[in-house]
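Participant: just the structure for this:
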Amino acid sequence: MPHRFSFASTFVNRSIIGSVYLAVLLIFFAAQMLFTTFLTLPPLSVFLLVAFASSLRLIEIFYAEQIVTKDESRSQRFAVSSIAWTLVLALLLAVLTRQPDTHYFGMLILPVLEAAIYFSFAITLLISAAASAVSLFWVAYAANFSPPFQSGEILEASTLVLVYFIVGCLVWLLVHMLRDREEQLRQQLYDLEATRSKLIEEEKLAAIGRLASAVAHEIRNPVAIISSALETAASASFASREREEMSRIAGMEAKRLEKLTTDFLSYAGPGNASFQQLDATALVGYIVSIVQPQALQKDLQIEVKMCDTCCVYGNEGQLQQVLLNLMRNAIEASPQSGSILIAVVNQSRKALQIRIENAGPAIPRRVADHIFEPFFTAKEGGTGLGLAIARSIVDRHHGELHLERNDTDHIVFTIRVPSIDGEDTVQTHIVREL
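Facilitator: The predicted model follows:
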C-alpha cells in the first residue's frame, strides 16, 4: 500500500499560499490608500506593519521549499503560525488605522480557507469562530465597549461571521472530496502497477515457455536422428558401409545440434562484451571482404557507399556478426549476376545508418511479419535464429534493425545505431565489378 500524503502537502505549494496572502494584503492596503487620500493618510505605523507583513510573506514565497517539506506535521505547524499571524495582523491594522469602519477583517477569510485545506472540520470551525470573535470584538472596541452598539456595525460583523462559517464549511468539504478522490486515484494507480507487474511476469514466463518449446522442438529432431544412427552403426546386422554412413550422419547432426545450441546462447545471453570506438568504414570493409568469395560464386557485384569519418561505439565482434548475417542473407536472396548495395551514412551527429539492399523477389508478407522471431525460418536447414540474434545484438547497442523496404528487386534491411561525431560526406566505391 503506498504511503498516504495529505492533499495539502502534495498539491498546495506554500509559495502559492504566501503569494495569495501577499496579494490580498497589498490590495486591501491599496484600497485604504485610495479611499483615504482625500481625507488623511494612514498613520506611519500602518505603513511599517504592512511592510513587515509583506516581508514575511516574501520570505515564505522565496524559501517555501526550505520552510515546508512533504512532512505533513511540519506543514501543519507552519500553517498554524500563518493563521495566527493573519488573525493578529487584521486586528492590528484595524486598530492602527484608528477608524471605526475598517475593511481589513475581510482578510480573515484567508485563515479560514487555510484551516480548511490543512486541518479537520472541527479545527476549521474553530478558526471560523476565532475570525468571528475578532470581528465581533471590533464592534465592541469601536464603541469603546459601551453599549448600545451601532446596528450597522452589528449587521456587518454578523454578515462576516456567516461568510466565515459558510465558506469554511464549503471549502473543507471540497478539499475533503478532493483528498478522497486523490487517495482513490493513488490506490487505483497502485493496483494498476501491481497488475502490470504481474502481467509482465506472466508474459516473461509465457515467453520462456514458448522459447523452451521451440528449443525442444528444434533439438528433438537431430537428437532422434543421432540416436537412430548410433543404434544402426552399433548393430551387427548392417553392413560396414551402412554403419559408416550412419556414423557420418550422426556426426553431421551433432554439429548441427552444436550450431543450434551456439545460436541459441547468442540469442538468449546478454553477454559481457566490451564496447569501444569503431570505424564503421573498416567494419563494413572487413565484412565485404569476407563475403566476396560467396558473391563471386553467383557473379554478384557489391557496391559500397561510405562516410569519410563514420564512427560507432560498440563491440566489434557482435557488429561483425550482424553485418555478416545480413550480407549472407542478401547474397542468398539475390539472383544470379545481380548486385548488392551496402551504404553507411550519418543521419545526424548522433545516429549512423547502415543500409543493405539487394535485388530479387520480395519476401512474402506472411514471412516478412515473422522474420525477426526466434526459430522462424523459411530456409531449408536454417535454425531461424540468425535475424533474431542480429536484432538482439543491435538492441544491446541501443539501436534498431528492421526491414525498411520489401519490394521486388528492392529488399532493404536497415541498421540504425548511435554514432560518434562524423561527417555526412559520402564517397562511393565499387568493391568489385564482375
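
Participant: hey, let's count contacts and neighbours off CA atoms from now on
Facilitator: OK.

Participant: which helix is the longest one in this protein?
Facilitator: Of all the elements of type helix in the chain, the one with the most residues (DSSP state H) is helix 151-234.

Participant: what angle sits between the helix or strand just after it and helix 151-234?
Facilitator: As assigned by DSSP states H and E, the chain's next helix or strand after helix 151-234 is helix 240-268. Computed with axes from the mean of the first three to the mean of the last three Cα atoms, to 10 degrees, the direction of helix 240-268 lies at 170 degrees from that of helix 151-234.

Participant: for the helix or strand that helix 240-268 is followed by, name the packing helices and strands.
Facilitator: Next helix or strand after helix 240-268 toward the C-terminus (DSSP H and E): strand 276-279. If you count contacts as 3 or more Cα pairs under 8 Å, 6 or more residues apart in numbering; DSSP states H and E, strand 276-279 packs onto strand 311-314.

Participant: in terms of secondary structure, what does the strand it packs on contact?
Facilitator: Using 3+ Cα pairs under 8 Å, 6+ apart as the contact test, the elements touching strand 311-314 are strand 276-279, helix 280-297, strand 410-420.

Participant: for comparison, sequence B:
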Amino acid sequence: MATTLTLLGGTVPAPRAARLHALKNCLAVIIAVQKLLEREVTGQSRERLQRAQDAAARMRGLLEEDLTRSSRADDAKFCSSEEIAQDMVRRVEDRAEASGVQLLVRCGSRGLRGVRSELVEALANLVLNAIDVTPRGAAVQVSLDDTADGAHLWTVQDSGPGMPREVVAHLGTPFCSRKEGGWGLGLAVVQSIVKRHGGLIRIESSPASGTLASVYFPSSADS
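Facilitator: Below you'll find the model as predicted:
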C-alpha cells in the first residue's frame, strides 16, 4: 500500500532574516572560541577541533547563503521550464552516469515565475535523491508540466524499493534518512525553496512502484 506525505508551502515568516542574523552572530562566537583553542590543543584533540572548525565554516556558508536568498525576493522573474530542466541535467548527469541510471526528462510546461537558481536547486535535489536509490540500469523519470487550472506540476519518479511508512512520515526533517546518503536534509532544502515560491510537495511511496515526488506551484507564481 502506498504511503503519502504532503508538505505544505506558504510564506516565509517576517522575523526569519532576524533569526538568521542572530544565528550567524552566535556562530561567530563559536568560531572565535575555536580559534582561541587552537593554541591549547595538540595531537588527536587538534584534529577533532579542526573537524569542528570545518563544520562551523560550512554552517556559516549555509547561513550566509540563506541570508542572501532572503534579501533577493525581488529577483523573481519568469523562468523557462526548459532552461530549468537543462540546468538541472547539467548538475546531476555525472551522478547519474556514475550510478548507471538513465534520466528521462519531459518538459511540457512553458515556465513559471521564481528565482531560477533556487528552482534548479530544488529540482536537482529531488533528482539526486531519486538517482541514489534507483538500481543500476533503471531510470529516473522527471516531468515539468502545466495543469488544467494554470498551475505548474513537477514530478520525479524513481525506480527504487520505496520507503516504509515511518520513514515517509518523517521526511522533510533534517537528517532523517531514506538511504545512506541521507534524504531528510535534501528534502528540507527543497521544502524551504518551494515554500518561498508558494508551493507544496507531495511524496508517495510504495514497495511496488518506488517513490514519486510531486511539486505543485500555484498559478499565482506565474508571470
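
Participant: superposed, how do the two chains score by TM?
Facilitator: The TM-score (TM-score structural alignment, normalised by the length of the second structure) is 0.70; 191 aligned residues with a Cα RMSD of 3.6 Å.

Participant: quick revisit: so how far is the longest helix of the first structure from its chain's centroid?
Facilitator: 15 Å (Cα atoms, centre = their mean, to the nearest Å).

Participant: stretch 382-400 of the first structure now?
Facilitator: How far stretch 382-400 of the first structure lies from its chain's middle: 25 Å, per Cα atoms, centre = their mean.

Participant: just stretch 16-30 of the first structure next, same as before
Facilitator: Here stretch 16-30 of the first structure is found 39 Å from its chain centre; the criterion is Cα atoms, centre = their mean.

Participant: same question, stretch 204-223 of the second structure
Facilitator: Put simply, stretch 204-223 of the second structure sits 13 Å off its chain's centre (Cα atoms, centre = their mean).

Participant: which residues are in contact with it?
Facilitator: 1-5, 77-78, 111-114, 126, 130, 149-164, 168, 194, 197-203 (Cα atoms under 8 Å, 6 or more residues apart in numbering).

Participant: can you list the buried residues in it?
Facilitator: 204-206, 209-219, 221-222 (16 or more other Cα atoms under 10 Å).

Participant: one step back: rebuild the helices and strands packed on strand 311-314 of the first structure as a markdown table, extending it with distance to L25 of the first structure.
Facilitator: Listed next are those as a markdown table, based on distance: least, Cα to Cα, whole Å:
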| stretch | distance to L25 of the first structure |
| --- | --- |
| strand 276-279 | 63 |
| helix 280-297 | 68 |
| strand 410-420 | 57 |
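
Participant: of all those, which one comes closest to K198 of the first structure?
Facilitator: strand 410-420 (32.3 Å; Cα to Cα).

Participant: next helix or strand past the closest one?
Facilitator: Strand 410-420 of the first structure is succeeded, C-terminally, by strand 426-432 (DSSP H and E).

Participant: state the span of the second structure onto which that next one is aligned.
Facilitator: Under TM-score structural alignment, strand 426-432 of the first structure corresponds to no residues of the second structure.

Participant: again, but for stretch 336-343 of the first structure
Facilitator: Using TM-score structural alignment, the partner range for stretch 336-343 of the first structure is residues 136-143.

Participant: which residues are in contact with that stretch?
Facilitator: Outside stretch 136-143 of the second structure, the residues that touch it by Cα under 8 Å, 6+ apart are 99-108, 127, 130-131, 134, 153-159.

Participant: give me that answer again for 7 Å
Facilitator: The contact list for stretch 136-143 of the second structure (Cα atoms under 7 Å, 6 or more residues apart in numbering) reads 99-107, 130-131, 154-159.

Participant: please flag which of those residues sit within helices.
Facilitator: 99, 130-131.

Participant: by neighbour count, which of the residues you listed wins?
Facilitator: Neighbour counts for those (other Cα atoms under 10 Å) peak at I131, which has 29 neighbours.

Participant: thought E97 was touching that residue, still the case?
Facilitator: No - counting by Cα atoms under 7 Å, I131 of the second structure does not reach E97; the two are 9.7 Å apart.

Participant: tell me, how many residues neighbour F121 of the first structure?
Facilitator: Residues contacting F121 of the first structure under the criterion other Cα under 10 Å number 18.

Participant: tell me which helix or strand the closest residue to L7 of the second structure other than its chain neighbours sits in.
Facilitator: The shortest distance from L7 of the second structure to any non-neighbouring residue, by Cα to Cα, 6 or more residues apart in numbering, is to I201 (5.0 Å). In this structure, I201 of the second structure sits in strand 200-206 according to DSSP H and E.

Participant: now do that strand and strand 210-217, the angle between them.
Facilitator: 170 degrees.

Participant: and F29 of the first structure, which of the helices and strands packed on strand 311-314 of the first structure is closest to it?
Facilitator: Nearest to F29 of the first structure among those is strand 410-420; the distance by Cα to Cα comes to 61.3 Å.

Participant: so the closest one versus helix 280-297, what angle?
Facilitator: Using the same axes, to 10 degrees, strand 410-420 of the first structure lies at 160 degrees relative to helix 280-297.

Participant: now do the SS call for the most centrally placed residue in the second structure.
Facilitator: Nearest residue to the geometric centre of the second structure (Cα atoms, centre = their mean): V190, 3.2 Å. Taken by DSSP: H, G, I helix; E, B strand; the rest coil, the conformation at V190 of the second structure corresponds to helix.
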